[in-house]
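Peer 1: Got a predicted model here, sequence first, then my questions.
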Amino acid sequence: MLSIENGILKGRKINIVPDKRTRYTPANVRRALMNIIDVKDMNTLEIFGGSGVVSFEFISSGAEKVTIIETSRKACSTIIKNSKILKINNKLKLICSDFRKALKKLTEKYDLIFLDPPFQMGIADEALEKISENKYIYNENTLIIVEHSKREKLKKTYGDLILDKEYNYGDIKISIYIKEGG
């Protein structure tokens, strides 16, 4: 079980994905994210959703709605169960698909895009490239936040996305990208 760390759902427990390959954003990093960013009234997109815990933190901290992209059927089932436990189904849209296919179909603008791909497999790099190719989903005010291993080197730019800030939490690095000129 995981606990929500912030906001109105703080302390509520959710299920983990029954798959040992799933890695979770640590509680200290989730708390730090909510201290860095005010998600109130935001429309957010989470890619590589896992249990949904980061999106649930967003909702708990005031996000208007969340969209989660997740390819694992086990994880999608867990996200659905967790959203029912938390009674937030009305604020959640779940896309059970590979991120490459899903990103091509999105046309909605997001205020915040959060990625937590498997570490050190080059997927963070690929996902940032795919996001930069779909200019329909972000604008000059959108924050693109990537959680990755500090050993994984990301580029400073991806299309018109530029690295704005970085934060370190042990082995985890949070990189925040914005649209150039934003």
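Peer 2: Now that the structure is in, tell me what you want to look at.
Peer 1: use CA for all of it now, contacts and neighbours both
Peer 2: Will do.
Peer 1: Please report the separation between the first and final residues of stretch 43-52.
Peer 2: Stretch 43-52 stretches 15 Å from its first residue to its last (C-alpha to C-alpha, to the nearest Å).
Peer 1: where do the strands sit along the chain?
Peer 2: 2-3, 13-14, 43-47, 65-70, 92-96, 112-115, 143-149, 157-158, 161-169, 172-179 (DSSP state E).
Peer 1: Point out the one among those strands that comes closest to residue 29.
Peer 2: When the strands of the chain are compared by C-alpha to C-alpha, strand 161-169 sits nearest residue 29, at 6.9 Å.
Peer 1: Now mean neighbour count and distance to residue 82 too, for the strands of the chain, in TSV please.
Peer 2: Output for the strands of the chain, formatted as TSV (neighbours: other C-alpha atoms under 10 Å; distance: least, C-alpha to C-alpha, whole Å):
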stretch	mean neighbour count	distance to residue 82
strand 2-3	15	10
strand 13-14	18	6
strand 43-47	24	15
strand 65-70	23	13
strand 92-96	17	11
strand 112-115	23	19
strand 143-149	23	22
strand 157-158	19	34
strand 161-169	16	26
strand 172-179	20	25
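Peer 1: Next, format these as JSON lines and append distance to residue 32.
Peer 2: Formatted as JSON lines, the strands of the chain follow (distance: least, C-alpha to C-alpha, whole Å):
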{"stretch": "strand 2-3", "distance to residue 32": "15"}
{"stretch": "strand 13-14", "distance to residue 32": "19"}
{"stretch": "strand 43-47", "distance to residue 32": "17"}
{"stretch": "strand 65-70", "distance to residue 32": "19"}
{"stretch": "strand 92-96", "distance to residue 32": "23"}
{"stretch": "strand 112-115", "distance to residue 32": "14"}
{"stretch": "strand 143-149", "distance to residue 32": "12"}
{"stretch": "strand 157-158", "distance to residue 32": "24"}
{"stretch": "strand 161-169", "distance to residue 32": "9"}
{"stretch": "strand 172-179", "distance to residue 32": "10"}
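Peer 1: Got another one to weigh against that:
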Amino acid sequence: MVGQLRIIGGEWRGRRFPVTHASGLRPTADRNRETLFNWLQGDVEGRQVLDLFAGTGALGLEALSRGAAGAVFVEKSRPVAKSLQALVQRLEAGSRAEIVMADARRYLQTVPRPFDVVFLDPPFGTGLLPEVVAPLQRGGWLAPEASVYVESGLEEDLRSPGDDWLCRREKTAGGVCYRLFQVAG
């Protein structure tokens, strides 16, 4: 275990948890998460959330802490998924959290269900964002007027990842660009 994850707000506010070391694992910084959830305001409570490249689960856990009805965490690394499962159990969030150990692209080939909020934060420089945006758009994964958060490196310009995605908010910090889109619907 290296580093820590801190929940910023909600039910588990201020709680800290160890983070498993894994290649390419880059948890969303506290400041970026705080900004994101300020942007989302009332868009999380009672909603269904998909954390597609879950890693530490920071985004999905923050959503659950702030009242999301449920969250699906998709993570392809077995050790990271196991660590996330242990954390979900420790928080007693098992009834609202589902951990799926799978590659994000493969997960999007399964039977879709609509999500109100989707977090897309893949490892930078992998080219995965365009590969998951298309199936998200056409596959029934997005509820009407869903919010989609996209975090990428500055070199990965995704100003308009989807045909009907409107950029609500945008910010850069260091080498990270993060945007919140609203899907027209």
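Peer 2: Thanks, I have it. It should be emphasised that the depicted structure is a prediction, and the values quoted were computed from it without experimental measurement.
Peer 1: Can you give the structural similarity as a TM-score?
Peer 2: The TM-score (TM-score structural alignment, normalised by the length of the first structure) is 0.91; 180 aligned residues with a C-alpha RMSD of 1.7 Å.
Peer 1: Compare the strands of the first structure and give me the one nearest residue 126 of the first structure.
Peer 2: Closest of the strands of the first structure to residue 126 of the first structure is strand 157-158, at 9.7 Å (criterion: C-alpha to C-alpha).
Peer 1: picking that back up, identify whichever of the strands of the first structure lies nearest to residue 80 of the first structure.
Peer 2: strand 92-96 (8.1 Å).
Peer 1: give me every residue that touches the corresponding residue of the second structure for residue 174 of the first structure.
Peer 2: With TM-score structural alignment as the criterion, the equivalent of residue 174 of the first structure in the second structure is residue 178. The contact partners of residue 178 of the second structure, taken as C-alpha atoms under 8 Å, 6 or more residues apart in numbering, are 149-152, 170-172.
Peer 1: do that again at 6 Å, thanks
Peer 2: Neighbouring residues of residue 178 of the second structure by C-alpha atoms under 6 Å, 6 or more residues apart in numbering: 150-151, 170-171.
Peer 1: Rebuild those as JSON lines, extending it with distance to residue 118 of the second structure.
Peer 2: Listed next are the contacts of residue 178 of the second structure as JSON lines, based on distance: C-alpha to C-alpha, whole Å:
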{"residue": "150", "distance to residue 118 of the second structure": "9"}
{"residue": "151", "distance to residue 118 of the second structure": "11"}
{"residue": "170", "distance to residue 118 of the second structure": "16"}
{"residue": "171", "distance to residue 118 of the second structure": "18"}
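Peer 1: dump the residue contacts of the equivalent of residue 14 of the second structure over in the first structure.
Peer 2: Under the alignment (TM-score structural alignment), residue 14 of the second structure pairs with residue 11 of the first structure. Residues near residue 11 of the first structure by C-alpha under 6 Å, 6+ apart: 3-4.
Peer 1: now stretch 159-170 of the second structure, how far from the chain's geometric center?
Peer 2: Its chain's average C-alpha position is 16 Å from that of stretch 159-170 of the second structure, according to C-alpha atoms, centre = their mean, to the nearest Å.
Peer 1: which residues are in contact with that stretch?
Peer 2: Residues outside stretch 159-170 of the second structure that contact it (C-alpha under 6 Å, 6+ apart) are 178-184.
Peer 1: Between the contacts of residue 178 of the second structure, which sits nearest residue 34 of the second structure?
Peer 2: Among the contacts of residue 178 of the second structure, residue 171 lies closest to residue 34 of the second structure (C-alpha to C-alpha), at 12.4 Å.
Peer 1: Okay, the residue nearest to that closest one when sequence neighbours are not counted and residue 56 of the second structure: tell me how far apart.
Peer 2: Closest residue to residue 171 of the second structure apart from its sequence neighbours, by C-alpha to C-alpha, 6 or more residues apart in numbering: residue 178 at 5.5 Å. Remark: distance between residue 178 of the second structure and residue 56 of the second structure (C-alpha to C-alpha) = 18 Å.
Peer 1: Same check on residue 144 of the second structure?
Peer 2: Counting by C-alpha to C-alpha - residue 144 of the second structure and residue 56 of the second structure are separated by 28 Å.
Peer 1: ok, those two, which is more surrounded?
Peer 2: Set residue 144 of the second structure next to residue 56 and count neighbours by other C-alpha atoms under 10 Å: residue 56 wins out with 27 against 14.
Peer 1: Kindly state which residue of the first structure is aligned to the more buried one.
Peer 2: Match for residue 56 of the second structure (TM-score structural alignment): residue 51.
Peer 1: Identify the residues contacting that match.
Peer 2: Residues near residue 51 of the first structure by C-alpha under 6 Å, 6+ apart: 16-17, 75, 78-79.
Peer 1: what does residue 73 of the first structure give?
Peer 2: Residues counted as contacts of residue 73 of the first structure (C-alpha under 6 Å, 6+ apart): none.
Peer 1: From residue 90 of the first structure, how far out is the nearest residue to residue 59 of the first structure once chain neighbours are set aside?
Peer 2: In space, and not counting its chain neighbours, residue 59 of the first structure is closest to residue 65: 6.9 Å by C-alpha to C-alpha, 6+ apart. Residue 65 of the first structure is 8 Å from residue 90 of the first structure, where distance means C-alpha to C-alpha.
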